[in-house]
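Participant: Sharing a model prediction with you, sequence too.
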Amino acid sequence: MSLSHLGKALVPCVVYLLVSAANLQAEDWPQWRGPSRDGLSRETGLLQEWPADGPPQVWVSKNCGIGYSGPAVVGDWIYLLGSREGTEKLLALDAKTGEERWFADIGDEYENDWGNGPRGTPTVHEGQVYAMGGQGTLICADAKTGKIAWRKSMQELGGKTPTWGYSESPLIHGDHVIVTPGGKQGAIVAINRTNGDLVWQSKELTSGAHYASVMATERNGKSELVQLLVDKGVGVDAATGQLLWKTPWPGRVAVIPTPIIKDDYVYFSSGYGVGSKLVSIDDQYNVEVVYDNKVMKNHHGSVVLVRDHLYGHSDKVGWVCQEFSSGKAAWREREALGKGSVTYADGRLYCITKDEGIAALVEPSPEGWKEHGRFTLAPLSELRKKKGRIWTQPVVSNGRMYLRDQDLLYSFDVSTQGADLVRN
């Protein structure tokens, strides 16, 4: 072939590569459930089908300590919590290699028959990392060095450690860190993120701490914080902590899933037979119940809203696709995959089962379960307690999927390029 002909033949290939590169978009995962705390990644350029044995494994870090904390990913840094030798720690790892960069002690290890150690995901913001241990100690540390700037216990704010440990992931809102100590002094608090001083405490709310994490929204030009407590869903003024609205919630045993917000609607779900509820909030903070049913009884694997439908696992029902506006079930799938957690990225649901550690790639479609590959996580942790399970939710960031089983953190390349994504 002549050089001129070769050049002409290569033109379509070059164009394809340029278009593919232009379609790539990487995104950090700096906190619980991703950039917007909704379990959705805006990342593109990811595999739409997995090979028979799953996506390529990049590395396994084997000394993350025990616990259920998920990773926060910012650039080449990973932050997560784990307990080693009886002390809970904030860990920083190299995202390219899995090697540990530093650790900072949080406090004594939380102990429970279902698994010791911390539960929440760290939050990374403007060079600082905010993290809460299972005993309720909140710390702020330098993201590059691990040096602790301040610490605050939920007990000094009137809180009491819930049955399965403090599991909340801190929310950064403006200059404040928002967490839920629970208790008679006020269930929700705002803490100065620079020095750890208390800014306000929502004294109108006295419910004990459970396990959901706070969300933020805007209404009437005012910042609002939304939380699901054991007995009510609430919205409070982000500037003062004043109660703006509330709706009853019959929480049982453990209220865990994070609320989902879309426009003027707030969606709640929890397990132990409770179900799901959608409410609308008007400009005067009046609450209207759109539906209240048992279609989605999500225990702790979270629910994601993709376009007009919700996806998640419902206790004793299986995986469910629920229409957001009506609450009706589009479909239920009991046999395809066991109970587990879900995250969304680039047109696919990333699921992992709590018992076997089966990871599955599923197309979110109201027409039914459409699977595009699966594999079984291996090796599994030998440190997990008998009652413990794989409860850490999948994270997808910068072309990698991260899965955790206690002391083991796995990194898989799920990009179509088989390399680091190009940041747009």
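Facilitator: On my side now, so go ahead.
Participant: CA atoms for contacts and neighbours, from now on please.
Facilitator: Will do.
Participant: Hmm, residue 160 and residue 210 touching each other?
Facilitator: No. Using Cα atoms under 8 Å as the test, residue 210 is too far from residue 160 to be in contact (10.0 Å).
Participant: Pasting the second one now:
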Amino acid sequence: STGYLYTLSTDGDLICWDTRQQGKRVWGLNLYETYRVPQRPKVGRRRLRDYGYTTAPLLHGETVIVEVGDDEGNLMAFSKKTGRRRWVSESKDPAGHTGGLAPMVVEGLPCLAVLTIRNLLVARLDQGHEGETVAEFPWATDFANNVATPTVSKNSIVISSEYNQYSTARIDITRSGAKQIWKQPYASGVCPPVIHKGHVYWCWRGLYCLDFQTGKPIWRGGVFGDTASCIVTSDDRIIVWGRRGDLVLAETAVRSPKKYTELARRKDIMKNDAWPHIVLSRGRLFCRDRDGNMKCFVLSR
């Protein structure tokens, strides 16, 4: 382990930091300046919206992969130690606004899924074929707002967005391409879907539960606003972070198969919108608002 930490700012600064040397900068580059990345093109009839870079870097082997969205490639991989570029993707799509890249395996091939500005893209990661396109599925959202990160379960991907799409879909991937299994008229604005024991969950204004196999709605409930995210715990419960710092504990369909059941709620923990997604690690729950204020809660057994 190198102890290196990789960050990508909205302004395009990709930087490697040495956490063992008090955050000393190891290497860095600005994606906008290095690759002359243009402003994202207009999508649909709505005016252009561009939030800068939003996707977190992904470590794979000896490389760090980011969605650049340049005419040289949507995805680019750089050496973890030096920052030297190693490969670019076959796809040249502009970058989307999702929070992360989703690793997956397609018929034995290590791959990576990402929502670009126009498509669900699945690209190869195996040696000698890095960046080659396995499948694309058209998915363009007005305002260039493909925001919710794709969620992977084996060879299936669940994607969702609002505006003109206003739907959630399950797409299955093979080496032959992409196939839509189901599509339902329920949307997630920013919350990535969570797949757990045969169900799909997400939170956008309310908490949704769908059947993973069929897409059939199971239940919906609660009030959370647009700025929500959720995670599932090991004891089959859901923690939701939304509105201006509402922290909610609810049952999954494993424990409550017929209706939404809310167990507890703490309101207005923050003073601003809870856009950043909630994180649970080693019994600690990290909650942050749009201004960068953060609180940590210890979860007792």
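Facilitator: Yep, that arrived. Quick caveat: nothing in here was measured; it's all calculated off a predicted structure.
Participant: Tell me how the two chains score on TM-score.
Facilitator: The pair, once superposed, lands on a TM-score of 0.86 when counted by TM-score structural alignment, normalised by the length of structure 2; 278 aligned residues with a Cα RMSD of 1.9 Å.
Participant: thinking again about what came up before, now do the shared contacts for residue 210 and residue 160 of structure 1.
Facilitator: Common neighbours of residue 210 of structure 1 and residue 160 are listed as residue 182 (criterion: Cα atoms under 8 Å, 6 or more residues apart in numbering).
Participant: Neighbour count for the two, which is higher?
Facilitator: residue 210 (26 against 19; other Cα atoms under 10 Å).
Participant: Please identify the residue in structure 2 that aligns with that one.
Facilitator: Under the alignment (TM-score structural alignment), residue 210 of structure 1 pairs with residue 96 of structure 2.
Participant: Its match and residue 69 of structure 2, how far apart?
Facilitator: Taking Cα to Cα, to the nearest Å as the measure, residue 96 of structure 2 falls 8 Å from residue 69 of structure 2.
Participant: Mind listing the shared neighbours of the two?
Facilitator: In contact with both residue 96 of structure 2 and residue 69: residue 116, using Cα under 8 Å, 6+ apart.
Participant: how about the most centrally placed residue in structure 2, what does it touch?
Facilitator: Nearest to the geometric centre of structure 2 sits residue 149, at 2.4 Å (Cα atoms, centre = their mean). Shown in contact with residue 149 of structure 2 (Cα under 8 Å, 6+ apart): 98, 99, 100, 101, 102, 114, 115, 159, 191, 192, 193.
Participant: ok, now residue 145 of structure 2?
Facilitator: Contacts of residue 145 of structure 2 by Cα under 8 Å, 6+ apart are 96, 97, 117, 161.
Participant: Tell me the helices and strands packed up against the longest strand seen in structure 2.
Facilitator: Of all segments of type strand in structure 2, defined using DSSP state E, the longest is strand 199-211. Other helices and strands packing on strand 199-211 of structure 2, by 3 or more Cα pairs under 8 Å, 6 or more residues apart in numbering; DSSP states H and E, are strand 194-196, strand 217-225, strand 229-232.
Participant: quick one: the strands in the stretch 251-400 of structure 1?
Facilitator: 260-262, 265-270, 275-281, 287-293, 303-306, 309-314, 318-323, 329-333, 340-345, 348-353, 358-363, 370-376, 395-397, 400-405 (DSSP state E, counting those that start in this stretch).
Participant: Other residues contacting the last one?
Facilitator: To tie it back to what came earlier, the one meant is strand 400-405 of structure 1. Against strand 400-405 of structure 1 from outside (Cα under 8 Å, 6+ apart): 68, 70-71, 380-381, 384, 390-396, 409-415.
Participant: angle of that strand against strand 348-353?
Facilitator: Relative orientation of strand 400-405 of structure 1 versus strand 348-353 (axes from the mean of the first three to the mean of the last three Cα atoms, to 10 degrees): 20 degrees.
Participant: between strand 400-405 of structure 1 and strand 358-363, what angle do the directions make?
Facilitator: 140 degrees.
Participant: where exactly do the helices run in the stretch 1-150 of structure 1?
Facilitator: 3-23 (DSSP state H, counting those that start in this stretch).
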